[in-house]
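Undergrad: Based on what follows, work out the 3D shape:
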Amino acid sequence: MNTTPYRAGHVAVIGRPNVGKSTLTNALVGAKVSIVSPRPQTTRHRLLGIATFPEGQLLLVDTPGLHRDQGTSTSSAMHRWMNRAARGALEGVDVALLVVRAGQWTEADSFAYEALRGAGLPVVLVVNQIDRIKNKTELFPYLGKVSEGRDFAGVHPISALKRNGLEGLVKTVLSHLPEQDALYAEDEITDKSQRFLAGELVREQLMRQLGEELPYATTVEIESFSVDGTMLRIGAVIWVERDGQKAIVIGKGGERLREIGTKSRIQMERLFDAKVFLQTWVRVREGWSDDEAALRAFGYHD
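TA: Predicted coordinates:
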């Protein structure tokens, strides 16, 4: 008979942009609930990933990369929104995972650590991408250096991509969660709707295929989402800020837009376990990323 108490609670997944927070969330949940691309700040929304284990349940709050807001006039409304979303993730959580890239510790990592300590949270250091370090003996002096003078509730070298080191991490995190029953059903993996996830999967393809040309000038609005028998019919509008950007997204003869649509549809069918009929359009709204009203209309609201 198992006498270990069941634990459940909220876990903030925090770190500077592009250290693998979303990859870690997906790995723990066991399904793709958070989009991933090589571009920094791919994640724009707070998203709850629900990871259920025999011993407990982690409610993982995946966030945009936490970075210092310079407070200048050039700081866009989108930039300010992502910082608010990242900081808001610290409210009401039980423990925080500070995700860093193995072999690196930057000023931005220090900034994220201080923000977590300032919130009074236990901080578990997650050293990600250890698979990229060929000589593993280099890890020991690095771990010693980053731990010196910092109060971590645990230090875990992992590879989220290869799912290495996750078991020990889960055990440490669970020890900091309150004893209580699961807060979500075992088969639930996120608090977001299929409609929201569909928009994110289209945006993921935009970031992957156009990251060099249009890193942050695009967003996606799901205009229609309906169930037709065993098929999902989805209409997605890709918003850009200028006509020239529209031409880039569409591509020669519409080739790029078709590729974005095809790859998005495949990801949707995999996640939703259903056939998907996806239509995509590209429209222009000048300056949407620095327009608070436009951001709210596109789903960026607190």
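Undergrad: contacts and neighbour counts: CA atoms only from here.
TA: Noted.
Undergrad: Can you show me the helices along this structure?
TA: Taking DSSP state H as the criterion, the chain carries its helices at 21-29, 77-88, 107-118, 139-147, 166-175, 194-210, 243-250, 255-272, 292-297.
Undergrad: between these, which gets nearest to Leu232?
TA: helix 255-272 (9.0 Å; C-alpha to C-alpha).
Undergrad: and the angle for that closest one with helix 243-250?
TA: Helix 255-272 runs at 60 degrees relative to helix 243-250, counting by axes from the mean of the first three to the mean of the last three C-alpha atoms, to 10 degrees.
Undergrad: which residues sit against helix 255-272?
TA: When contacts are defined by C-alpha atoms under 8 Å, 6 or more residues apart in numbering, helix 255-272 is touched by residues 31-32, 194, 198, 201-202, 205-206, 209, 249-251, 275-280.
Undergrad: Not counting residues beside it along the chain, what's closest to Gln194?
TA: Using C-alpha to C-alpha, 6 or more residues apart in numbering and skipping the chain neighbours, the partner closest in space to Gln194 is Phe272 (7.6 Å).
Undergrad: Could you count how many residues lie near that neighbour?
TA: 13 (other C-alpha atoms under 10 Å).
Undergrad: Distance-wise, check it relative to Leu98.
TA: 30 Å (C-alpha to C-alpha, to the nearest Å).
Undergrad: this one next, for a side-by-side:
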Amino acid sequence: MNCGYVALIGRPNVGKSTLMNHLLGQKLSITSRKPQTTRHRIRGIKTSEAGQAIFMDTPGMHSDEKRVLNRYLNKTADSTLLGVDVVVWVLDGLYWHEYDERIFKKLEAAGLPVILVINKVDKIKDKQAVMAFFAEAKQKYPFEQIVPVSALKNTNLDVLEQHIMALLPEGELIYPEDQITDRPERFFAAEIVREKLTRRLGDELPYAMTVEIEMYEEHPNLCKIYANIWVERSSQKSIVIGKQGEMLKKIGTEARLDIEKLIGQKVFLQLWVKVKKGWSDNERALQGLGFIDTE
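TA: This next block holds a predicted model:
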């Protein structure tokens, strides 16, 4: 069987998390239209007759490193190239960005087989432009394959998966057949709450927030989850809570329903909103909130 690790890389908001979720046939990574929704490296494991692919969803690679959190996101994305067998580089259109030149250099240094994926291809009407971009891409880098897909609509994902499996080395299964991730359920509970916050709130606020599970209690017929939503300023706390607590109530209800789907059990979810000034630019605060990977 072919088994190995696959890094999904690219700039923020190109659809890496959506792509991994659809390749797995199950939602693991949270998604939104806002950049930098993914903050942690998440492994999604797919086992089939052809073998086992361990997909590594990563934060988007970006040039803004003004805060410690931004530097952490870039470091996490870069470190994913260590110890993988195949790289899938995701673009969301027929153009290169300035930061893509840095990605080329990282890939050259890594010396790994790379598949270029053009996502959201259903939005591109000019097929000749697609072919011209493919020819240009082949001149820029020796990609193993260039695959146009629509992750959201499952277009061409079977072809992409075949190319990935063909590049993975032969070997025994790394994880049990029925395992789909290496992250615990409490991690995904926090991520689901953060997804609802990100989708419900304005453009800037999600970047000043994080979610911490304070207590996760599993009982025979009920899972009790107590979570803190950390913001950086008192004014942000008021926005998250909303008028008479309505915003927080909506977020809590949406998150609870999704967590129940994930774990297949009734959930009691209690949310508190707390202020931790400057947490996103404080290394000690980030470590306390679980942002520093030890791998």
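Undergrad: Can you pull the TM-score for these?
TA: Scored against TM-score structural alignment, normalised by the length of structure 2, the superposed chains reach a TM-score of 0.96; 293 aligned residues with a C-alpha RMSD of 1.3 Å.
Undergrad: between the helices of structure 1, which gets nearest to Pro54 of structure 1?
TA: Comparing those by C-alpha to C-alpha, helix 166-175 comes nearest, at 11.1 Å.
Undergrad: average gap between the closest one and structure 2?
TA: Its matched residues in structure 2 lie on average 1.2 Å from helix 166-175 of structure 1 after superposition (mean C-alpha distance after the TM-score superposition for structure 1).
Undergrad: got the angle for that helix vs helix 21-29?
TA: Going by the same axes, to 10 degrees, helix 166-175 of structure 1 makes 90 degrees with helix 21-29.
Undergrad: was I right about Ala51 of structure 1 contacting Asp187?
TA: No - here Ala51 of structure 1 lies out of contact with Asp187, judged by C-alpha atoms under 8 Å, at a distance of 9.5 Å.
Undergrad: higher neighbour count, those two?
TA: Ala51 (25 against 9).
Undergrad: residue in structure 2 matching the more buried one?
TA: Mapped onto structure 2 by TM-score structural alignment, Ala51 of structure 1 lines up with Lys46.
Undergrad: do you know how far that match is from Val231 of structure 2?
TA: In this view, Lys46 of structure 2 and Val231 of structure 2 are 35 Å apart by C-alpha to C-alpha.
Undergrad: How about Asn18 of structure 1, nearest residue that isn't a chain neighbour?
TA: In space, Asn18 of structure 1 is closest to Pro40, 4.8 Å off (C-alpha to C-alpha, 6+ apart).
Undergrad: What lines up with the one you found in structure 2?
TA: By TM-score structural alignment, Pro40 of structure 1 lines up with Pro35.
Undergrad: show me what contacts that match?
TA: 12-13, 60.
Undergrad: how about the residues you listed in TSV, adding distance to Leu73 of structure 2 and neighbour count?
TA: Converted to TSV, those look like this (distance: C-alpha to C-alpha, whole Å; neighbours: other C-alpha atoms under 10 Å):
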residue	distance to Leu73 of structure 2	neighbour count
Pro12	10	20
Asn13	14	22
Gly60	7	26
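Undergrad: between those, which is closest to Gly111 of structure 2?
TA: Gly60 (20.2 Å).
Undergrad: ok, Lys120 of structure 2 - how many residues close by?
TA: So Lys120 of structure 2, with other C-alpha under 10 Å, has 19 neighbours.
Undergrad: To which residue of structure 1 is it aligned?
TA: Aligned partner of Lys120 of structure 2 by TM-score structural alignment: Gln129.
Undergrad: So its match is in contact with Arg101, correct?
TA: Yes - contact criterion C-alpha under 8 Å: Gln129 of structure 1 and Arg101 qualify, at 6.1 Å.
Undergrad: Common neighbours of these two, please.
TA: With C-alpha under 8 Å, 6+ apart as the test, Gln129 of structure 1 and Arg101 both reach Gly20.
Undergrad: Next up, the contacts around the residue mapped onto Thr76 of structure 2 from structure 1.
TA: Matched to structure 1 by TM-score structural alignment, Thr76 of structure 2 sits across from Ala85. Going by C-alpha under 8 Å, 6+ apart, Ala85 of structure 1 touches 44-46, 63-64, 302.
Undergrad: any idea how far Glu200 of structure 1 is from the residue nearest to Asn18 of structure 1?
TA: As judged by C-alpha to C-alpha, Pro40 of structure 1 and Glu200 of structure 1 stand 15 Å apart.
Undergrad: now swap in Trp288 of structure 1 and tell me
TA: Trp288 of structure 1 is 17 Å from Glu200 of structure 1, by C-alpha to C-alpha.
Undergrad: between those two, who's got more neighbours?
TA: The residue with more neighbours, out of Trp288 of structure 1 and Glu200, is Glu200; 26 against 21, by other C-alpha under 10 Å.
Undergrad: Find the nearest non-adjacent residue to that one, please.
TA: Ile35 (6.6 Å).
Undergrad: who's in contact with that neighbour?
TA: 22, 42-43, 200-201, 204.
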